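[1] okay, here's the prediction I keep looking at, along with the sequence it came from:
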Amino acid sequence: MKIAVIPARGGSKRIPRKNIRPFCGKPIIAYSIEAARESGLFDEITVSTDDQEIAVVARQLGATTPFMRPKEIADDYTGTAEVVKHAVTWFLAQGKDVSHVCCIYPTAPLIRAHFLREAYDVLAGSDATFSFSVTSYAFPIQRALRLTAAGRVIPFHPEYRMTRSQDLEPAYHDAGQFYWGTAAAFLNGIPMFSERSVGIVLPRYLVQDIDTMEDWEQAEYMFRTITQR
């Protein structure tokens, strides 16, 4: 079976109740659940949470909460991979044969179902262990600048100072939306950021990390602009 795991703990600090805070008319976690359902890929869409209110909202939106996340993996220091591993282990203990897992972040309102499908198809049709969303940097990273204590500018890579932008290699970063992997890869702790992973390139207008209220407002502007086109 294929499962989606949406990690949504209750203790967000910078944006209180972040995972169920209203975003353009609905709890932000709703967009991740809806995209998972629309993809048609999953036998179960599970929200891993330590919070009863989040669990209730998740069930109202069509997800399942078959377990409550233990406190020891619900703090500020627990990584996503550990949360997914716990969920996979739980399903296996119930006698359910999990082959593939997709971790979908709960604060990804710009997520699209067709990218979830593309990422699964790429993973299932290759020898990769993971496939996840990436996007390109908006400016060449080779032109990055360092500021000294006095505010003076020093290039990180002065050798590229005179190189044309179009001649510089494009660079990408994690888009922070979803992470497909084989169940075995999550269980065995295989590193995600390696040559064993495939990057699914998203357009930059669909990518916005949400860690601060400024990020949140930016994401709402982007969402409204996209949905009104």
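    Now that the structure is in, tell me what you want to look at.
[2] hey, let's count contacts and neighbours off CA atoms from now on
    Will do.
[3] do I have it right that Val201 meets Thr135?
    Yes - using Cα atoms under 8 Å, Val201 is in contact with Thr135, at 5.2 Å.
[4] tell me where the chain has helices.
    29-39, 52-60, 80-93, 113-124, 183-187, 213-227 (DSSP state H).
[5] just say which of the ones you listed is most tucked in.
    helix 29-39 (a mean of 21; mean count of other Cα atoms under 10 Å).
[6] show me what that helix packs onto, helices and strands only.
    Packed against helix 29-39, as judged by 3 or more Cα pairs under 8 Å, 6 or more residues apart in numbering; DSSP states H and E, are the following elements: strand 44-48, helix 113-124.
[7] just how off-centre is the last one within its chain?
    Here helix 113-124 is found 14 Å from its chain centre; the criterion is Cα atoms, centre = their mean, to the nearest Å.
[8] residues making contact with that helix?
    35-36, 38-39, 41, 129-132, 178, 180-181, 198, 200, 202 (Cα atoms under 8 Å, 6 or more residues apart in numbering).
[9] hmm, which two among these are most spread apart?
    Greatest spacing in the contacts of helix 113-124, by Cα to Cα: Glu38 and Thr129 (23.8 Å).
[10] wait, doesn't Arg204 sit right on Ser133?
    No - using Cα under 8 Å as the test, Arg204 is too far from Ser133 to be in contact (11.1 Å).
[11] more neighbours: which of those two?
    It is Ser133, of Arg204 and Ser133, that has more neighbours when counted by other Cα atoms under 10 Å, with 22 against 13.
[12] report all helices and strands that the biggest strand by length in the chain contacts.
    Longest strand in the chain by number of residues, with DSSP state E as the criterion: strand 172-182. When contacts are defined as 3+ Cα pairs under 8 Å, 6+ apart, strand 172-182 packs onto strand 100-104, helix 113-124, strand 130-136.
[13] second structure follows, compare the two:
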Amino acid sequence: MIVALLMGRGGSSGFPGKNIYPVLGRPLMEYPLIAATRSKSIDRIFVSTDSSEIKQIGRKYGAAIIDRPPELCSSQALGEDVYVHAYDHAKKSLGEPIDLVVLLMCNAATITGDLIDEGIQILRCHPEYDSAVSVSSYNMWSPLRARKVGDDNLLHPFVPFTAFGDPKTLNCDRDSQGDVWFADMGVSIVRSYNLEHLEEGLLPQKWMGQKIYPLKQWGGLDVDYEWQIPQVEFWLKNHGFDNSDTNV
């Protein structure tokens, strides 16, 4: 049994209504639902939310709805706790063991059914892996370039340069330390064990477990601000979507 769990709440202080914000003629959250329905491997789709609008859109794609409790609807609630709650609900609802869980986010549209199926196949072929996660390379955000404001109100390295090796080998070339891969939150395909033993996972996204396989793509991100929408639209257009209101 392979299930998809889509997470999204109604409230958002940084970008109100982001999960249902129109993108190329569709609410943002429809894109991960489209990916889940296009997957050849997903058996059931669940949506965890407190929003009536999100519930309605989820039902449009045949998803079962999980009512998220109020304590998991605040901005302080951790995504890992929402996923565990949804997983426990789905497992009880289905009445049978779940092998793999495809974790999706309403505000992360940069995902395709093909990439989901690729990750599922990787985990089938490699039982030693804990998860397969979509990642994008953003060398311009290398931790080598990260800064923080010190007590003197000046910029200082966020990570000590010695953490990257011999400081004499470092330079301003953003590619000098190799590609920098970030989990872009498009999808995390995880074994059920990860959610049942969250305390064993690697920070900061403990649901990914310890042995994490990278599903490499470009330009992936989860939307937190309105100014990110043009990047999502660019990505979607390059993956075959347009402004047609026909379900694809």
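    Structure received. All of these numbers come straight from a predicted model, not from anything done at the bench.
[14] counting neighbours, which of the contacts of helix 113-124 of the first structure comes out on top?
    Most crowded among the contacts of helix 113-124 of the first structure, counting by other Cα under 10 Å, is Phe130 at 31 neighbours.
[15] of Val201 and Thr135 of the first structure, which one has the most company?
    Thr135 (20 against 17).
[16] quick one on the thing from earlier: now render the helices and strands packed on helix 29-39 of the first structure as a markdown table, adding distance to Ser165 of the first structure.
    Listed next are those as a markdown table, based on distance: least, Cα to Cα, whole Å:
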| stretch | distance to Ser165 of the first structure |
| --- | --- |
| strand 44-48 | 43 |
| helix 113-124 | 29 |
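[17] so which of those is nearest Asp215 of the first structure?
    Nearest to Asp215 of the first structure, of all those, is helix 113-124, at 22.4 Å by Cα to Cα.
[18] next, the mean deviation of the closest one compared to the second structure.
    Here the mean offset of helix 113-124 of the first structure against the second structure after fitting is 1.2 Å, by mean Cα distance after the TM-score superposition for the first structure.
[19] now that helix against strand 100-104, angle please.
    Inter-element angle recorded for helix 113-124 of the first structure and strand 100-104: 140 degrees (by axes from the mean of the first three to the mean of the last three Cα atoms, to 10 degrees).
[20] using JSON lines, lay out the helices and strands packed on strand 172-182 of the first structure together with distance to Thr64 of the first structure.
    JSON lines is the format used below for those (distance: least, Cα to Cα, whole Å):
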{"stretch": "strand 100-104", "distance to Thr64 of the first structure": "14"}
{"stretch": "helix 113-124", "distance to Thr64 of the first structure": "19"}
{"stretch": "strand 130-136", "distance to Thr64 of the first structure": "23"}
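[21] tally of neighbours for Arg152 of the first structure?
    Neighbours of Arg152 of the first structure (other Cα under 10 Å): 9.
[22] what does the one 10 residues further on give?
    Other residues within reach of Met162 of the first structure, judged by other Cα under 10 Å, total 8.
[23] ok, it to Ile54 of the first structure distance?
    52 Å (Cα to Cα, to the nearest Å).
[24] then Arg17 of the first structure?
    Taking Cα to Cα as the measure, Arg17 of the first structure falls 9 Å from Ile54 of the first structure.
[25] overlap in contacts, these two.
    Gly10.
[26] geometric centre of the first structure: which residue is closest?
    Centroid-nearest residue in the first structure, with Cα atoms, centre = their mean: Gln177, separated by 2.7 Å.
[27] my guess is that one meets Arg112, correct?
    No - under the criterion of Cα under 8 Å, Gln177 of the first structure makes no contact with Arg112, lying 9.5 Å away.
[28] chain center to stretch 106-118 of the second structure, what's the gap?
    Relative to its chain's centre, stretch 106-118 of the second structure lies at 9 Å (Cα atoms, centre = their mean).
[29] cool, and stretch 82-100 of the first structure?
    Here stretch 82-100 of the first structure is found 19 Å from its chain centre; the criterion is Cα atoms, centre = their mean.
[30] repeat for stretch 192-202 of the second structure
    Relative to the centre of its chain, stretch 192-202 of the second structure is centred 17 Å away, using Cα atoms, centre = their mean.
[31] quickly note the distance from Arg204 of the first structure to Gly62 of the first structure.
    29 Å.
[32] check Val56 of the first structure too.
    Taken as Cα to Cα, the span from Val56 of the first structure to Gly62 of the first structure is 10 Å.
[33] and what of Ile190 of the first structure?
    Distance from Ile190 of the first structure to Gly62 of the first structure, by Cα to Cα: 31 Å.
[34] and Tyr205 of the first structure, by the same measure?
    For Tyr205 of the first structure relative to Gly62 of the first structure (Cα to Cα), the value is 27 Å.
[35] what does Ala55 of the first structure give?
    Relative to Gly62 of the first structure, Ala55 of the first structure is positioned 11 Å away (Cα to Cα).
[36] also Thr225 of the first structure?
    Thr225 of the first structure sits at a distance of 27 Å from Gly62 of the first structure (criterion: Cα to Cα).
[37] try Ser12 of the first structure
    23 Å.
[38] cool, Pro155 of the first structure as well?
    Taking Cα to Cα as the criterion, Pro155 of the first structure is separated from Gly62 of the first structure by 50 Å.
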